[in-house]
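Colleague: sequence? don't have it. structure:
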């Protein structure tokens, strides 16, 4: 079954100490185009994250975002440097006595002097949090692949409808082909009557050229190859592994046979069928760009 390259997956964990969220988005790309945004403490894990994502998603323009937020209880707390506070308080009191000023706000002023209030920084998250984040990454990747699979089912149905339409048009060409060949023979016989009385008419050479001419107009081989390509495309679309690139190559071969039928047929009705087949093929190629 086909799988889309477009997808979104997320995972989240909330605890008393922290909240961690992981979001992964994927769009179309010819290869793996990966962008990773994580907190600083995960910088040394980026290589491991890239390996996890590449192995799970194979291809696409992928953005990974990891957010880590400490809860209020875990945020930095203020502490008082009591020795420094006492020193400031004594100095301010002495200055107030010297100038006869009020001591009413001396404590508040001392409390806000430099380095009296100090923040206790919580340790950055480390390996313990990585042990939590790694399963969240795996869960987000699983959710994204599930999203891709659901999108792929819809794409498969759509692409197969285009393939079926090409089959129907090919059947119409096959039905009309004997009429086309008979029309050609009729025109050739008419020309033969006109020139058969000419003194320079070489019957043997004329027959040889007619055989060559009829062979050049014969599209039997192209019809067989085209139907085989359509069968191969369908079989490939339902393989379990990623087949987007292979389907692209098969669609090119389908296009070649359609073009050859159009150029050799020399028939207006078949040309109309060929134009419709090309339209369906263009729809297929457009959708294949989003296939993994």
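Modeller: Right, received. Where do you want to start? Everything numeric here is computed off the predicted structure, so don't read it as measured data.
Colleague: make it CA atoms for all contacts and neighbour counts henceforth
Modeller: Noted.
Colleague: show me where the stretch 51-200 of the chain has its strands.
Modeller: Using DSSP state E, counting those that start in this stretch, the strands of the stretch 51-200 of the chain run over residues 60-70, 77-80, 117-120.
Colleague: hold the first one in mind and look at this next one:
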């Protein structure tokens, strides 16, 4: 499901800001957007988020704002700067150069300006980052829960449409069953002609043929799936996967009904059910 969450937490000399956005996806796809000096703790953050979220294309934006001099990520390594200055000065003297060694030259040398935190500093930052992350996830979950309620209402409305269409098919099937049986008997008599045939055998053969077109079992199973769908809707704990499976079974029964029927009105109802089931499948894929 889609959603947004933001969390902040403060430490001694710094503040952590985390924003999370989520888009619909069948699986959990995490992408972190944060400075490279946090790469050492990304696996911990990834594990934390994976315990809280199950599905969605999730983007996480992590930022640290220093509120004091200690946690500024860009710092000059004075020892390295002095060492490089001495080596450059010696090189200048050896080559007989007269150009000055300015500050821009020094800070452009790798390892003079540090953009990282020490392991000890990361140990201080991480608990504060976890606090901000949990706040952002809680807000995201609340946002997704509101969307889930709206999706649930839509799914219940569509389920009722499918139930009404099922009722209509059942009514038509009952009305047409006797007519279908009469047609089958007439066809058999037309094929047999004037030959002497046992009436009971004729009825038996007609009944066997009529049974091939009987959808009673499929309608019973379809109703059972609709009841299970209603029961599982809103239960949480990977309900989207369970509902998708139930919808797949409903589509299977609907296809069987469509293959058995030879009535235009029933065929139209079958098409309508399949349209609703497809829309329900798309919505259920967004639920957790």
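Modeller: Right, received. Where do you want to start? Note that the coordinates shown come from a computational prediction; the quantities given were computed from them, not determined experimentally.
Colleague: out of the strands of the stretch 51-200 of structure 1, which is the most enclosed?
Modeller: strand 60-70 (a mean of 18; mean count of other Cα atoms under 10 Å).
Colleague: what residue in structure 1 is paired with residue 139 of structure 2?
Modeller: Matched to structure 1 by TM-score structural alignment, residue 139 of structure 2 sits across from residue 143.
Colleague: which non-adjacent residue is nearest its match?
Modeller: Nearest non-adjacent residue to residue 143 of structure 1, counting by Cα to Cα, 6 or more residues apart in numbering: residue 9, 4.7 Å away.
Colleague: hmm, back to that, got CSV for the strands of the stretch 51-200 of structure 1, with distance to residue 220 of structure 1 too?
Modeller: Below are the strands of the stretch 51-200 of structure 1 laid out as CSV (distance: least, Cα to Cα, whole Å):
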stretch, distance to residue 220 of structure 1
strand 60-70, 40
strand 77-80, 84
strand 117-120, 84
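Colleague: and residue 87 of structure 1, which of those strands is closest to it?
Modeller: strand 77-80 (12.7 Å; Cα to Cα).
Colleague: distance from that closest one to the middle of the chain?
Modeller: Chain-centre distance of strand 77-80 of structure 1: 50 Å, with Cα atoms, centre = their mean, to the nearest Å.
Colleague: quick one: contacts of that strand?
Modeller: Contacts with strand 77-80 of structure 1, where a contact means Cα atoms under 8 Å, 6 or more residues apart in numbering, come from 116, 117, 118, 119, 120, 121.
Colleague: give me that answer again for 6 Å
Modeller: Residues outside strand 77-80 of structure 1 that contact it (Cα atoms under 6 Å, 6 or more residues apart in numbering): 116, 117, 118, 119, 120.
Colleague: swap in stretch 119-136 of structure 1?
Modeller: Stretch 119-136 of structure 1 is contacted from outside by 11, 76, 77, 78, using Cα under 6 Å, 6+ apart.
Colleague: the same query, at a cut-off of 8 Å, please.
Modeller: Residues contacting stretch 119-136 of structure 1 (Cα under 8 Å, 6+ apart): 11-13, 20-22, 41-42, 74-79.
Colleague: stretch 283-292 of structure 1 now?
Modeller: Residues outside stretch 283-292 of structure 1 that contact it (Cα under 8 Å, 6+ apart) are 2-6, 28, 58-60, 152, 155, 159, 162-163, 242-245, 247-248, 251.
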